[in-house]
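In: after the sequence you'll find the predicted model.
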Amino acid sequence: MSTAPAGRGTLRCLAAAVLFGGSAPAASVLAGGMPTLVLAGLLYLGAALAVLPVAARQRQPMSALRNGGRSLALAVVFGGAIGPVLLVAGLERVPAATASLLLNLELVATIALAGVVFREHLGRRLLVAAGLVAVAGLLLVWEPGARFDLNGLFIIGACVAWGIDNNVTARLDQLGPEQITLAKGAVAGTANVVLGLAIAGSWQADAPAIVVALLIGALGYGASITLWVKGARDLGAARAQVIFALAPFLGAILSWTVLAEPITAVQLLAIPLAAAGVGLSLRTAHEHPHVHEALEHEHEHRHDDGHHHHTHLEPVPASHTHRHRHEPVEHAHPHVPDLHHRHAH
């Protein structure tokens, strides 16, 4: 049984983390000249613009739009609307240091929802891996003065909303990754810009800064989200999010090396701790007899992975994408919770 999908998914999630992590220090250069939420909105809108040409060419049958549209709407509402609104409410009520710490709960929320609600296989190793990355995240952003009160529930609520978004998106195999990124970027971008302008009141727009923000968003959000969606299809939401949680650490390394920001001993401890957690998460495949029900969907696949036995009238690349049908089958092999292994345990 080929392990190519898991390896491919790992590389995609790492690439997504690198792009997203790099966008933070790049965007920080613009942060002083525009409201934070306006900047966040422009980054998301840059993502939508980046994938628009590809998404427009991806034509789906009406059945796929009906089936996938409901899940997409759920992901967009929670990830692009509810999440940002709760984040804004929390940022207005809690210290920045507290908010930074609480935002690490997105990983915890994604893992918990994946196991409890979406019945994704986790296993002891993955739970330990997620714990290591979460603790490392707390160490990375720790600042004196952080404290928790009931207002922190807004930030926690935002993390739960994004956890729902992550899990639903990872299972959405009726629409192309670029279409998903377009919808999420457009909604999240609009929501953040509107909220930012409403809070900031008067703001003098700077056209060059807006263009730069859109360009950063095209790479750090557009390409990153698309790669994460593809990676999560290969690994499942929980494992994909553990790897993607490296983004802040990669951003910190860039800030230290490129922007010459100071480094603390605690932050240096966080880097190897997070790396150990991600390394452990890569060793979480399991094996047992399982049944695949009949299924029709569209995603990138190969014909040497043990799950795609259909034929083509013309030669196709080793890795290709098209709508295809799976017949029922029962077998056993090592696997992770990819698109073909969402069964409960």
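Out: Arrived safely.
In: switch to C-alpha atoms for all contacts and neighbour counts from now on
Out: Noted.
In: could you verify that Gln325 is part of a strand?
Out: Careful, residue 325 is Arg and not Gln. Yes. Secondary structure of Arg325 (DSSP: H, G, I helix; E, B strand; the rest coil): part of a strand.
In: leaving out sequence neighbours, find the closest residue to it.
Out: Nearest residue to Arg325, sequence neighbours excluded (CA to CA, 6 or more residues apart in numbering): Glu296, at 4.2 Å.
In: these two touch, right, that neighbour and Asn67?
Out: No. With contact defined as CA atoms under 8 Å, Glu296 does not reach Asn67; the gap is 11.2 Å.
In: returning to that earlier point: buried sites along the helix or strand harbouring the residue nearest to Arg325?
Out: Following DSSP states H and E, one finds Glu296 within strand 295-301. Using 16 or more other CA atoms under 10 Å as the test for burial, strand 295-301 gives 297-299, 301.
In: so which other helices or strands are in contact with it?
Out: strand 320-326 (3 or more CA pairs under 8 Å, 6 or more residues apart in numbering; DSSP states H and E).
In: so how far is Ile111 from Leu86?
Out: Leu86 is 20 Å from Ile111, where distance means CA to CA, to the nearest Å.
In: same thing with Ser224?
Out: Per CA to CA, Ser224 is found 20 Å from Ile111.
In: what about stretch 254-272, start to end distance?
Out: The first residue of stretch 254-272 is 16 Å away from its last residue (CA to CA).
In: which residues touch that stretch?
Out: Contact partners of stretch 254-272, identified using CA atoms under 8 Å, 6 or more residues apart in numbering, comprise 22, 25, 135-137, 139-141, 249.
In: swap in stretch 199-219?
Out: Under CA under 8 Å, 6+ apart, the answer for stretch 199-219 is 19-20, 23, 26-27, 30, 34-35, 39, 42-50, 197.
In: return the set of buried residues in it.
Out: 209-210, 212-219.
In: got the end-to-end distance for that stretch?
Out: With CA to CA, one end of stretch 199-219 sits 27 Å from the other.
In: go through the contacts of stretch 199-219 and flag which are in helices.
Out: Counting by DSSP state H, the contacts of stretch 199-219 place 19-20, 23, 26-27, 30, 39, 42-50, 197 in helices.
In: I figured Lys332 hits His292, correct?
Out: No Lys there; residue 332 is Ala. No. Using CA under 8 Å, Ala332 makes no contact with His292, being 10.7 Å away.
In: one more to weigh against that first structure:
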Amino acid sequence: MFAVISATLFGMGTPFAKMLIEDIEPVVLAGLLYAGAFLGLSAYSGLSRLVRSGHRKVASLDKGDAPWLAGATVSGGIVAPICLMTGLTFATGFTASLLLNLEGLATALIAYIFFRENLGWRLGVAVVCMTVSGLLLSWDPSTGVMSVSGPLLLLMAGIAWGVDNNLTRHISCKDPVQIAQVKGLVAGAASLSIALALGFGVPVDLVLVMALALGAVSYGASLVFFIQALQGMGASRTGAFFSFGPFVGAALSVVLLDEWLG
């Protein structure tokens, strides 16, 4: 259930990000999304302490978790969202949502190859299906040629999040809210620093509020539920369930953006 909730919240983020990307630079949006995740979870943590009568014992992060958390933050908090937001400038929200199925595939493959998680024959079928799907989604029927830039960036985002998911699995027994807060703070600050160094400005209007709110839901809350799913199912199975999310994003792209293939 946690995996499905996480996938749904994350999948919703792609079409809404596509709506925002017209008014904001991709790197800036990537930073604001994770800054929103940090702010949203910080508010949640503060409120939960006020209303909670007893303290639930949850293991906190320690120094031994630093390498796993650092790797997950760089790959999933900085590289992946920048690739996704940049890819959205070349692809529709519908296409981008479906291509993000590659995250689940990358998660399962990395778990199998590097961490020896058990996988069956279904993985081979998934590899073939996702490869064919990626080629089909890269085809631009209006020009009759293969569009590479968008799908390539989305592929990189999926692989980076696959790395993130497998690294996060090693610290999934720790407080998921704390993990998401740290990732949000560091990733948000890093991406915004990159954006400012490149000369991009941060909006101070409604776009800023919308980006932070989207980040709190689709990247903050989603990550907490994802980590909870990792605790019980492992990376490969959670990644498989997470493949539900892109279809949510594709459906919303049709409804909200009136998009289809292309």
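Out: Received it, and whenever you're ready, just let me know what you need. Remember, predicted model here, so these are calculated numbers, not experimental data.
In: Ala332 and His292 of the first structure: which is more packed in?
Out: His292 (16 against 12; other CA atoms under 10 Å).
In: what number of residues lie near the counterpart of Ala111 of the second structure in the first structure?
Out: Ala111 of the second structure maps onto Ala114 of the first structure when the alignment is built from TM-score structural alignment. Residues contacting Ala114 of the first structure under the criterion other CA under 10 Å number 23.
In: and Ala114 of the first structure, how far from Glu92 of the first structure?
Out: 30 Å.
In: before we move on, what about Thr264 of the first structure?
Out: In terms of CA to CA, Thr264 of the first structure sits 28 Å off from Glu92 of the first structure.
In: Phe225 of the second structure -> the first structure?
Out: Match for Phe225 of the second structure (TM-score structural alignment): Leu227.
In: show me what contacts its match?
Out: Contact analysis of Leu227 of the first structure by CA under 8 Å, 6+ apart lists 12-13, 15-16, 177.
In: just Ala183 of the first structure next, same as before
Out: 48, 76.
In: helix or strand for it, which one?
Out: Per DSSP H and E, Ala183 of the first structure falls inside helix 177-200.
In: what of Ile171 of the second structure?
Out: Counting by DSSP H and E, Ile171 of the second structure is part of no helix or strand.
In: residue contacts, Gly33 of the first structure?
Out: So Gly33 of the first structure contacts nothing (CA under 8 Å, 6+ apart).
In: trace it over to the second structure, please.
Out: By TM-score structural alignment, Gly33 of the first structure lines up with Asp23 in the second structure.
In: separation between its match and Pro203 of the second structure?
Out: 9 Å.
In: hmm, back to that, in the second structure, what residues pair with the strand holding Glu296 of the first structure?
Out: Going by TM-score structural alignment: strand 295-301 of the first structure matches no residues.
In: how about stretch 245-254 of the first structure?
Out: Using TM-score structural alignment, stretch 245-254 of the first structure pairs with 243-252 in the second structure.
In: show me what Leu39 of the second structure lines up with in the first structure.
Out: Superposed on the first structure with TM-score structural alignment, Leu39 of the second structure falls opposite Leu49.
In: so its match touches Leu182, yeah?
Out: Yes. Leu49 of the first structure is within contact range of Leu182, at 7.4 Å (criterion: CA under 8 Å).
In: all helices for the stretch 1-150 of the first structure, in order.
Out: 4-31, 36-57, 62-76, 83-91, 96-102, 105-116, 124-141 (DSSP state H, counting those that start in this stretch).
In: who are the packing partners of the longest one?
Out: Packed against helix 4-31 of the first structure, as judged by 3+ CA pairs under 8 Å, 6+ apart, are the following elements: helix 36-57, helix 207-217, helix 224-235, helix 237-244, helix 247-257.
In: between those helices, which gets nearest to Asn166 of the first structure?
Out: helix 237-244 (6.2 Å; CA to CA).
In: looking at Leu49 and Leu182 of the first structure, which one has more neighbours?
Out: Leu182 (28 against 19).
In: would you mind measuring from that one to Ile111 of the first structure?
Out: Taken as CA to CA, the span from Leu182 of the first structure to Ile111 of the first structure is 25 Å.
In: again with Ala276 of the first structure
Out: To Ile111 of the first structure, Ala276 of the first structure is 17 Å away according to CA to CA.
In: what about Trp142 of the first structure, how many residues nearby?
Out: 16.
In: quick one: contacts for it?
Out: With contact taken as CA under 8 Å, 6+ apart, Trp142 of the first structure is in contact with 97, 100-101.
In: run the last query once more with 7 Å
Out: Applying CA atoms under 7 Å, 6 or more residues apart in numbering, we find Trp142 of the first structure in contact with Leu101.
In: same check, this time on Leu52 of the first structure
Out: Going by CA under 7 Å, 6+ apart, the list of residues near Leu52 of the first structure reads Leu182.
In: chain center to stretch 61-76 of the first structure, what's the gap?
Out: Distance, stretch centre to chain centre, for stretch 61-76 of the first structure: 19 Å (CA atoms, centre = their mean, to the nearest Å).
In: list the buried ones in it?
Out: For stretch 61-76 of the first structure, burial by neighbour count (16+ other CA under 10 Å) applies to 64, 68-69, 71-73, 75-76.
In: ok, stretch 182-198 of the first structure next?
Out: In stretch 182-198 of the first structure, the ones that count as buried by 16+ other CA under 10 Å are 182-193, 195-197.
In: between those residues, which sits nearest Ala170 of the first structure?
Out: Closest to Ala170 of the first structure, out of all of these and judged by CA to CA, is Lys184, at 13.4 Å.
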